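>>> Turn this into a structure:
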Amino acid sequence: MATTGESSAATKDPGWRKAGMFKGIGLPVPSGPHQVGSVDVMPLCKGDDSGLLFRLYYPTEATPDSGYHYPPWLPDSCYAKGYMLQKMPSFVAGAVGSLATMFCGQNIAALYGAPVKTSTPLPVIMFSHGVVGMRTTYSAVCCDLASHGYLVAAVEHRDHSSGYCYTKCKKDGSQEFVDHWIPYGKPPSSGVEELIFRFQQLTIRRKEILLGLDFIQQLDGSGEFENLLQSDFDFKQFKGKLDLVHTAMMGHSFGGATTVTALADDKRFRVGIGLDTYMMPVEDGIEDKVEQPLLFINSWTWQWPKSVIKMKRIVDVGPRNDKYPTRQLITIRETNHEDHSDVGFILPSRRSPVSPDVTTILRTNMKLCIAFLNRHLWEDSTYPVKDLDESDTDSSGIVYHGTNVKIESKV
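Model prediction:
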């Protein structure tokens, strides 16, 4: 079963930039100055005998006219089953095939297998998906970051939090690797048991992120590794071309919890960004271990007091860098949890009449993220970051500084 990102459903898209949108998916053109390339990789890493799965997003100078194509948003039909059973459980199994066909017609705005543009070393962002997500669920965010000159490594986690997850395992004790699919693992219904279940998953996620960063360092060093996916892509293009001094960690929901945990455990990450972070599995007292700058961007409708209190404990202990705080909590008005992902562009959703459109949400998110990275990862005090400062008013009117969640003073 092919799942290398180059399925037969992927075709050239002659209308690659039409009215500011990518034909077939409706994702906005990335806001940075660079075109974006992508490639899947499953390196066999020390400490993991089944390989880690990434989608790498990076700057490129290639265009569709040079023979590269925009890959399908859905790498394999199995992912459609995972999405539908978890996001839209009312769909019967027989509908999955038709929905998979629909998804396979949607393309990601990152040319698959295109050569890497590395006139300057690429800083690195590790990206962790949320529950039911995968390596392409946040393609709009990852492509936008890559268009600003970053290598973004979107991990597909093997902790049973993905709707479906793809890996390879050795067959019957032999040295031959065969395809293996990992289904979604439904958590226990009990609140305490669910937290234990999620904490165990978070432990796996932490290991995968740290092994993933080890791999990125190996990619920059020798450029040589064992790739369990068949690929003609020359990964040695990255050799000596990655900026491992400027490395950030980022994620959505459960990926936000993964971000906080990774910052606490590995100081190679200089900055963190959590999108609508699911804080409940994060250990108490972690605010004493997180030293790096950290930005939380929340949705308007999803967060609750206990989760926000854990965020605020981290934010409130953050030092100030000159006149700017290194920890910030921002909320985007009238937004939903999945507005931080591609889901709003792909699946039909019921939106409030006062909700901003998904393109505006993405643009606002990216403006905040790029501003925070420029200020704290690059320590650039000249970068225009008014949307990060409480004293200024965001032009879109949807940036709310702090949280809209009501927290009782006795809590």
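
>>> For the rest of this, base every contact and every neighbour count on C-alpha atoms.
Fine.

>>> what sits against residue 270?
Taking C-alpha atoms under 8 Å, 6 or more residues apart in numbering, we find residue 270 in contact with 246, 247, 248, 249, 263, 292, 293, 377.

>>> In terms of distance to residue 196, which of the residues you listed ranks first?
For the contacts of residue 270, the closest approach to residue 196 (C-alpha to C-alpha) belongs to residue 263, at 21.0 Å.

>>> what's next to stretch 370-384, contact-wise?
The contact list for stretch 370-384 (C-alpha under 8 Å, 6+ apart) reads 145, 246, 247, 248, 270, 271, 293, 295, 326, 385, 388.

>>> Next, the second sequence, to be compared with the first:
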Amino acid sequence: MFQLNKRVSECVKALHVLEEINLGQLHVDNVVMGKDMDWLQFKGRLNLSRAFVAGHSFGGATAVAATAFSTDFQAAIVLDGWLYPLDSGHYERATQPTLFLNAGRWQYPENLERMGKLRNVAEKPMFTLKDAEHQTFTDFPFLVNSFIGRRMKLHGETPPETAMEAIVDITVSFLNREQDSEAALTQLVQEKYQTFIVDGFPSDIMNSKPGQLT
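Next up is the predicted model:
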């Protein structure tokens, strides 16, 4: 819990720094890198009424906890989230729209149950990249060739470029869409990515525990 709270506090601090930049009140003495940058060029140019938070794995739990802590975060993106650190209070307070993108080769029943609790509170669409690994959502798959990447379980049969294009496309569509329904997202997936992405998390690709295929 301490680590989760620490991570949330860092997210909140980052948002406060953006607010200082937007107000033209950033204290340059506190800047580690970029002291020579003209920070005043950003004054009044940041739309902080649409602040979002995103995270992968433990970062996914952090994103959810951040929305539970502050409504200043208008939405969250959970990339193959590991939600074990969340407590009951987070499930009750995290009511902002949240997108779940999961890896079919990593997620497991207990973790999906936690996601289900969150999805019962507010609109939270979920999609699964069927043959994706936990690291598919990171830049690791781009650092090695495809054969080694598959052997190291950094990605599945879907090329990393294709998977990442879909992840970015769905994420941007979720954040840009009108807050009415998830129908547009479902249509996007069906039209462009139905060969390797499915709505929800089908039981036929369920894992018994993290990293183990059925």
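
>>> ok, back up a step: now tabulate the contacts of residue 270 of structure 1 in TSV and tack on neighbour count.
Putting these into TSV (neighbours: other C-alpha atoms under 10 Å) gives the following:
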residue	neighbour count
246	19
247	23
248	26
249	28
263	25
292	22
293	26
377	21
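
>>> tell me what the longest strand seen in structure 1 is packed against?
Longest among the strand segments of structure 1 by residue count, using DSSP state E, is strand 242-252. When contacts are defined as 3 or more C-alpha pairs under 8 Å, 6 or more residues apart in numbering; DSSP states H and E, strand 242-252 of structure 1 packs onto strand 122-128, helix 254-265, strand 271-275.

>>> Over in structure 2, find the residue span the helix or strand following the first one aligns onto.
The reference is to strand 122-128 of structure 1. As assigned by DSSP states H and E, the chain's next helix or strand after strand 122-128 of structure 1 is helix 139-147. The counterpart of helix 139-147 of structure 1 in structure 2, using TM-score structural alignment, is absent.

>>> orientation of helix 139-147 of structure 1 relative to strand 122-128 in degrees?
Put simply, helix 139-147 of structure 1 runs at 160 degrees to strand 122-128, going by axes from the mean of the first three to the mean of the last three C-alpha atoms, to 10 degrees.

>>> Need the contacts of stretch 370-384 of structure 1 in TSV (columns: distance to residue 196 of structure 1).
Output for the contacts of stretch 370-384 of structure 1, formatted as TSV (distance: C-alpha to C-alpha, whole Å):
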residue	distance to residue 196 of structure 1
145	33
246	34
247	30
248	28
270	29
271	28
293	28
295	26
326	31
385	39
388	35
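
>>> Setting aside sequence-adjacent positions, which residue approaches the counterpart of residue 15 of structure 2 in structure 1 most closely?
Under the alignment (TM-score structural alignment), residue 15 of structure 2 maps onto residue 213 of structure 1. Nearest non-adjacent residue to residue 213 of structure 1, counting by C-alpha to C-alpha, 6 or more residues apart in numbering: residue 126, 7.5 Å away.

>>> What's the local residue count around that neighbour?
When neighbours are defined as other C-alpha atoms under 10 Å, residue 126 of structure 1 has 25 of them.

>>> So what does it match up with in structure 2?
In structure 2, no residue is matched to residue 126 of structure 1 (TM-score structural alignment).

>>> doesn't residue 214 make contact with residue 126 of structure 1?
No: if you go by C-alpha atoms under 8 Å, residue 126 of structure 1 and residue 214 don't touch, sitting 11.3 Å apart.

>>> nearest spatial neighbour of residue 220 of structure 1, skipping sequence neighbours?
residue 239 (4.2 Å).

>>> Tell me the counterpart of that neighbour in structure 2.
Counting by TM-score structural alignment, residue 239 of structure 1 lines up with residue 43 in structure 2.
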